[in-house]
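*Asks:* Sequence below, structure please.
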Amino acid sequence: MTDTELPPRLTHLTFHGPLSEVRADALVARLTRRAPATVLDIGCGWGELMLRVLEAAPGSKGVGIDLNGEDLARGRHNAEARGIGGRVEFVEESATGTTRGPADVVLCVGSGQALLDPDEVTGDPTRAALGALRSLVAPGGRLLFGEGFWQRTPTPDELAAMWPGARADDHQSLAGIVEAAAAAGFRVESLETATEAEWEHFESGYLAGTEEWLATNAGHPLAAETRDRVDRHRASWLRGYRGVLGLVYLTLIPVD
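*Replies:* Below you'll find the predicted structure:
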């Protein structure tokens, strides 16, 4: 062990969110029914779902946009390892005002904020994000929109245990998101929400690699700081948003 060995980041996660293999397979099958030629992933991270769409739609090409260079490098490596590196581009740039579309399939899972300039947003940010996405979806295409929502109104104690500055208006209801999609020019083809089991698998995987690192690097200069960070995250989940914050996966059809 050396001082240069840093804690791993998200190495136990396949998807950066509460998404099971079974649900991912169903989403990919639905999104590729019309043999899309182009795929755009907003806030892609390492783009696992986009890569699976590309694999299921031979000949299609994809672009993933994100600001995290480490995640993008992981996506490029995975694409090359699966023999589709020539069909996908991972771009380190802001999605705000992007002109990368329109695409036959657009993915935006937990990344609606990436499309918005916070200094210019007025009103409902979810509706603003969906409005920006509407122009990125080709006619006859599909948008997969993943967004957090309150399953119920959080209590003051739960909000205090969540992320710093958490507020009751950070998210809206599931019905509110569906209404925002309609107002932005979409109809709902499919609506599904992450299960408790998917959340538990995600939250465990989010910290698993770091916990393994802590178990063998107790004397590392970063061990105490890392342990505190992990403990704060787990407490924010267990005492704050567990059973309160949901995630919806909407498959949306653009309409006039």
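
*Asks:* From now on I want contacts and neighbour counts done on CA atoms only, so please keep to that.
*Replies:* OK.

*Asks:* residues touching the residue sitting furthest away from the middle of the chain, list them.
*Replies:* Taking Cα atoms, centre = their mean, the residue of the chain most remote from its mean C-alpha position is G219, at 34.0 Å. Neighbouring residues of G219 by Cα atoms under 8 Å, 6 or more residues apart in numbering: there are none.

*Asks:* Does it lie in a helix or a strand, and which?
*Replies:* Counting by DSSP states H and E, no helix or strand carries G219.

*Asks:* can I assume D66 is in contact with E89?
*Replies:* No - with contact defined as Cα atoms under 8 Å, D66 does not reach E89; the gap is 11.1 Å.

*Asks:* For stretch 62-77, which outside residues touch it?
*Replies:* Contacts with stretch 62-77, where a contact means Cα under 8 Å, 6+ apart, come from 38-48, 50, 54, 85, 87-95.

*Asks:* ah, wrong one, I meant stretch 166-177
*Replies:* So stretch 166-177 is contacted by 126-127, 148-154, 159-160, 248 (Cα under 8 Å, 6+ apart).

*Asks:* give me that answer again for 6 Å
*Replies:* 149-150, 159 (Cα atoms under 6 Å, 6 or more residues apart in numbering).

*Asks:* next one: stretch 246-255
*Replies:* Contact partners of stretch 246-255, identified using Cα under 6 Å, 6+ apart, comprise 142-151, 185-194.

*Asks:* mind listing the strands for this protein?
*Replies:* 38-42, 61-66, 88-92, 103-109, 137-150, 186-193, 245-254 (DSSP state E).

*Asks:* nearest spatial neighbour of V91, skipping sequence neighbours?
*Replies:* Leaving out its chain neighbours, the residue that sits closest to V91 by Cα to Cα, 6 or more residues apart in numbering is I65, at 5.0 Å.

*Asks:* What of E89?
*Replies:* In space, E89 is closest to V63, 4.8 Å off (Cα to Cα, 6+ apart).

*Asks:* And this one, please, so the two structures can be compared:
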Amino acid sequence: MTADLPEPFVIRERHHRVHNPFTEEKLAVLGRAIRLRPGDRLLDLASGSGEMLCTWARDHGVTGTGVDISTAFLATARDRAAELGVADRVTFVHGDAAGHVAPDPVDVAACVGATWIGGGVAGTIALLERSLRPGGLVLIGEPFWRKDPPDQATLEGCHATKKEDFADLPGLVALFGELGWDLVEMVLADEDSWDRYVAAQWLTVREWLDANPDDVLAGEMRAELDRAPLDYVRYLRPYLGWGVFALRRR
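*Replies:* Predicted coordinates:
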């Protein structure tokens, strides 16, 4: 049986349409930037609540498949597809995105913010390429260091265990070239899009705590809310960048 996301993750992001530090406006910019065409086929691994596929199907006439392990987020994605009138153009599959390969080659293969499915950037790009038609685009969403983390507390505040968990932006761009890919577009998060991703979780968690004071997870979520805002403004917001990078094989 396919696993599901841990419940705390679903609790804190259950109202999110985009499960990354990317606003809906930046998602729209990305769709325009990569010059999507009607009829393009997309594969989105770890597709979350499906906002990318649904809005791009509406705005650009693409078709696509999203794969995710969260039953809650997949239900949201299917509702969103119906709301936008694109349920006939997008499909959402409950499954482990790690190792998933499309049955037919796609024009765009994406993993936006979940490169752990391939064991890191290089492995995830290799996985996506298995579904990609010759000349197609890979989309990778990945963090990078904006500044060198000075200590272990900063690393942990940025959800890292060691500095090498992420590259800086030049290092990440260099890695794409070393792997044999041209970087042909990118759209980067800014502090506002980080706020919309992270700060929005605090109100969601607080509302959940108010409604579920006796839940078995209440203590864990209360402790998280006690520390999360200060950790965010002290560590993650100033030190960690994030972006989506469009790649084409050389």
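
*Asks:* Once they're superposed, tell me the TM-score.
*Replies:* Once superposed, the chains reach a TM-score of 0.84 (TM-score structural alignment, normalised by the length of structure 2), with 239 aligned residues with a Cα RMSD of 2.4 Å.

*Asks:* ok so, going back, want to try JSON lines for the strands of structure 1, with distance to T226 of structure 1 and mean neighbour count as columns?
*Replies:* What follows is those, written out as JSON lines (distance: least, Cα to Cα, whole Å; neighbours: other Cα atoms under 10 Å):
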{"stretch": "strand 38-42", "distance to T226 of structure 1": "29", "mean neighbour count": "26"}
{"stretch": "strand 61-66", "distance to T226 of structure 1": "25", "mean neighbour count": "24"}
{"stretch": "strand 88-92", "distance to T226 of structure 1": "27", "mean neighbour count": "20"}
{"stretch": "strand 103-109", "distance to T226 of structure 1": "27", "mean neighbour count": "25"}
{"stretch": "strand 137-150", "distance to T226 of structure 1": "27", "mean neighbour count": "21"}
{"stretch": "strand 186-193", "distance to T226 of structure 1": "31", "mean neighbour count": "16"}
{"stretch": "strand 245-254", "distance to T226 of structure 1": "25", "mean neighbour count": "22"}
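
*Asks:* Which position in structure 1 pairs with L53 of structure 2?
*Replies:* Structural correspondence for L53 of structure 2 with respect to structure 1 (TM-score structural alignment): M50.

*Asks:* can you pull the contacts of its match?
*Replies:* For M50 of structure 1, no residue meets the contact criterion (Cα under 6 Å, 6+ apart).

*Asks:* Kindly report the same for K61 of structure 1.
*Replies:* By Cα under 6 Å, 6+ apart, the residues touching K61 of structure 1 are 38, 87-88.

*Asks:* what residue of structure 2 matches up with it?
*Replies:* Following TM-score structural alignment, the counterpart assigned to K61 of structure 1 within structure 2 is T63.

*Asks:* With N78 of structure 1 instead?
*Replies:* Mapped onto structure 2 by TM-score structural alignment, N78 of structure 1 lines up with R80.

*Asks:* Give me the neighbour count for its match.
*Replies:* The number of residues packed near R80 of structure 2 is 20, by other Cα atoms under 10 Å.

*Asks:* Looking at structure 1, which helix is longest?
*Replies:* Identified as the longest helix of structure 1 according to DSSP state H is helix 196-216.

*Asks:* tilt between it and strand 245-254?
*Replies:* 120 degrees (axes from the mean of the first three to the mean of the last three Cα atoms, to 10 degrees).

*Asks:* If you count neighbours, what's buried in helix 196-216 of structure 1?
*Replies:* Neighbour-count burial for helix 196-216 of structure 1 flags 198-199, 201-203, 205-211, 213-214 (criterion: 16 or more other Cα atoms under 10 Å).

*Asks:* by contact count, what packs against that helix?
*Replies:* The contact analysis (3 or more Cα pairs under 6 Å, 6 or more residues apart in numbering; DSSP states H and E) places helix 196-216 of structure 1 against no helix or strand.

*Asks:* Give me the residues contacting that helix.
*Replies:* With Cα under 6 Å, 6+ apart, helix 196-216 of structure 1 has contacts from 7-8, 10-13, 18-20.

*Asks:* Could I get the residues you listed in JSON lines, plus columns for distance to G131 of structure 1?
*Replies:* Conversion of the contacts of helix 196-216 of structure 1 to JSON lines gives the following (distance: Cα to Cα, whole Å):
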{"residue": "P7", "distance to G131 of structure 1": "39"}
{"residue": "P8", "distance to G131 of structure 1": "36"}
{"residue": "L10", "distance to G131 of structure 1": "31"}
{"residue": "T11", "distance to G131 of structure 1": "34"}
{"residue": "H12", "distance to G131 of structure 1": "34"}
{"residue": "L13", "distance to G131 of structure 1": "30"}
{"residue": "P18", "distance to G131 of structure 1": "25"}
{"residue": "L19", "distance to G131 of structure 1": "25"}
{"residue": "S20", "distance to G131 of structure 1": "28"}
